[in-house]
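Pasting the sequence and the predicted model now:
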Amino acid sequence: MLPTDASTDAGTARATRLGPGSSGPGSRTGTGSDPGAGPDGEDTLDLRLPDELIALFAGDTGFRDGNSAGSTAGSTAGSTAGSTAGSTAGTRTWTPGGTQGVVPGGDDLLDRVGGWGPVRTPAGVLHLVPVRAERDLPLIHRWMNDPAVAAFWELAGPESVVEDHLLRQIDGDGRSVPCLGALDGIPMSYWEIYRADLDPLARHYPARPHDTGIHLLIGGVADRGRGLGSNLLRAVADHVLAKRPSCARVVAEPDLRNTPSVSAFLSAGFRLAAEVDLPDKRAALMIRDRSLRDLL
């Protein structure tokens, strides 16, 4: 997946990925397809892939055109280094009553992110809406071309660059789900929820079964640097733990150079577990433990 260090509060914290760039398509760990094993050599895979291709996540919870002039085109969760270019005036407003798609038969690798429902945060109600490229590409493309975001996500350029990055996840096996974060109905952040234990990241730390990773990008400049990223990161991390009973830890790997992002994760109740050398960066391995969430 993309790196999680597009700054969370002061910049766009991009989703950490193993490819080029801490959160962009080339560097992100969550985008990788090879399951990994921890340094101790133990196999971290405890699930087999479903017999059928994981269906596309529900994206029909539609957006309707609106004039939310104050809506900021999302800032990277925890201000991942490189938050996207400003707020989206006239952004589309998410309608909670929209039609939800259904994942047929069985389960997927992330317990159906599209059906998790809203989560309350100090800043408002946040919905994680699985991305639909045909609907969301222009907005995400605009964010990725913000210089502050591009520095870490490395997805700047024509729409095709961002589209390829999204489709690799949407058309993949379900181990990574790209989402828009709609805060009180306004799309303002981009998230990637991924199976860290099935990601190339697992080769670089002692992964445990069902470890779940987070990448966040806050799109609007006005949403950065005021603690919003930390609030969203904490809420979403705890939402992951609530919706995935088999997951004991939520992890992230922001670039160590992205001080605002690392700080946002710490403020959100993550602990700095280690510094790890990934193919594209030296990262801070951040972990939020289920057992410690009431203490941090």
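Sure, I can see it. Residues are numbered from 1 along each chain as shown.

From now on I want contacts and neighbour counts done on CA atoms only, so please keep to that.
Noted.

Show me where the protein has its helices.
Ranges of helices in the chain, per DSSP state H, are 133-144, 147-153, 159-170, 228-243, 259-267.

Between those, which one is closest to residue 212.
Across the helices of the chain, residue 212 has its closest neighbour in helix 228-243 (7.8 Å, Cα to Cα).

Put this next to the first one:
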Amino acid sequence: MSPTDASADAGTAPVTDAGTCTNPGPAERRTAFDAGPSAADADPVRGSDADPAWGSDSEDTLDLRLPDEFLALIANEAADTGEERCGEERRGEHGMAGPGSAARARGDLLDRVADWGPVVTPVGVFHLVPVQAEQDLPLISRWMNDPTVAEFWQLSGSRSLAADHVHAQLAGDGRSVPCLGVLDGTPMSYWEIYRADLDPVARHYPARPHDTGIHLLIGAVTDRGRGLGSALLRAVADLALDKRPACARVIAEPAMRNTPSVSAFLSAGFRFSAEVDLPDKRAALMVRDRCLRDLM
């Protein structure tokens, strides 16, 4: 569960709670692998999304390794539908390769972030490009050592700290994909797109199957405070909803004290849902709902 959104730009928007909405279909159907967390070790959640039934007993699978049979099934289905490709992904104008073949062999729990492609935004053409560790780590480590970023991500210091953080995701089962944000051909931000319903954060809010989470930092000081963060957050949240049909919500959990980040999410069409106590911070649970995306 990474610290979130250290350097999104500040925006001004009222704190609102638009309530919850339902999206019938695949996103609402639980399986043995998408089951919600147990209430046994969940912290209290305050806000409109709190679920009175959350205290019911259910098996907690969040920290269990996904069974090999399940991962093999995902890989086989992808191959059968022509989604698997050999070799590394071409990474657009930035010219970097996509996730390693080992991660692909275990399946893709996020509907192939590498294939989401570029999107036109009000601030330029933006592309989420999965990290290639050896090439991208010097840049990511430099960003992590920015004082503003370090305050929230706590990965400043030697490059090995950022390397361990990124490698853990690249070597995982695909539930979190670290990316560079490339704007008009220039890497300028770091993102983590993750399955919030399969992440330990799901213990602390009423997670729904296929909830997609976002972590973000804006690298350069000159890119902060001028609307970039809000525009890109909206673009990436909408990409996740467009490319992941089973996902009904995109969520984030910036620190409550990170006012610029919370404001950026509000300006990007997220709603403030609740305050949650996470192990490392008091967080604002921000939600962008599929069924409200045209209204916010």
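Good, I have the coordinates. It should be emphasised that the depicted structure is a prediction, and the values quoted were computed from it without experimental measurement.

Take the helices of the first structure and write them to JSON lines, including mean neighbour count and distance to residue 52 of the first structure.
Output for those, formatted as JSON lines (neighbours: other Cα atoms under 10 Å; distance: least, Cα to Cα, whole Å):
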{"stretch": "helix 133-144", "mean neighbour count": "20", "distance to residue 52 of the first structure": "22"}
{"stretch": "helix 147-153", "mean neighbour count": "29", "distance to residue 52 of the first structure": "31"}
{"stretch": "helix 159-170", "mean neighbour count": "18", "distance to residue 52 of the first structure": "15"}
{"stretch": "helix 228-243", "mean neighbour count": "23", "distance to residue 52 of the first structure": "23"}
{"stretch": "helix 259-267", "mean neighbour count": "27", "distance to residue 52 of the first structure": "36"}
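
Tell me which of these approaches residue 219 of the first structure most closely.
helix 133-144 (5.6 Å).

what's the closest of the helices of the first structure to residue 61 of the first structure?
Taking Cα to Cα, helix 133-144 is the member of the helices of the first structure nearest to residue 61 of the first structure, at 11.2 Å.

between the closest one and helix 159-170, how many degrees?
120 degrees (axes from the mean of the first three to the mean of the last three Cα atoms, to 10 degrees).

what's the mean distance for helix 133-144 of the first structure versus the second structure?
Mean deviation of helix 133-144 of the first structure relative to the second structure after superposition (mean Cα distance after the TM-score superposition for the first structure): 0.4 Å.

Show me what that helix packs onto, helices and strands only.
Judged by 3 or more Cα pairs under 8 Å, 6 or more residues apart in numbering; DSSP states H and E, helix 133-144 of the first structure is in contact with helix 147-153, helix 159-170.

Let's see that with 7 Å instead.
helix 159-170 (3 or more Cα pairs under 7 Å, 6 or more residues apart in numbering; DSSP states H and E).

picking that back up, would you convert the helices of the first structure into a markdown table that also reports distance to residue 205 of the first structure?
Below are the helices of the first structure laid out as a markdown table (distance: least, Cα to Cα, whole Å):
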| stretch | distance to residue 205 of the first structure |
| --- | --- |
| helix 133-144 | 28 |
| helix 147-153 | 21 |
| helix 159-170 | 23 |
| helix 228-243 | 19 |
| helix 259-267 | 18 |
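
show me the contacts for the closest residue to residue 192 of the second structure other than its chain neighbours.
Of all residues beyond its chain neighbours, the one nearest residue 192 of the second structure is residue 178 (4.4 Å), with distances taken as Cα to Cα, 6 or more residues apart in numbering. For residue 178 of the second structure, the contacting residues are 130, 131, 166, 191, 192, 193, by Cα atoms under 7 Å, 6 or more residues apart in numbering.
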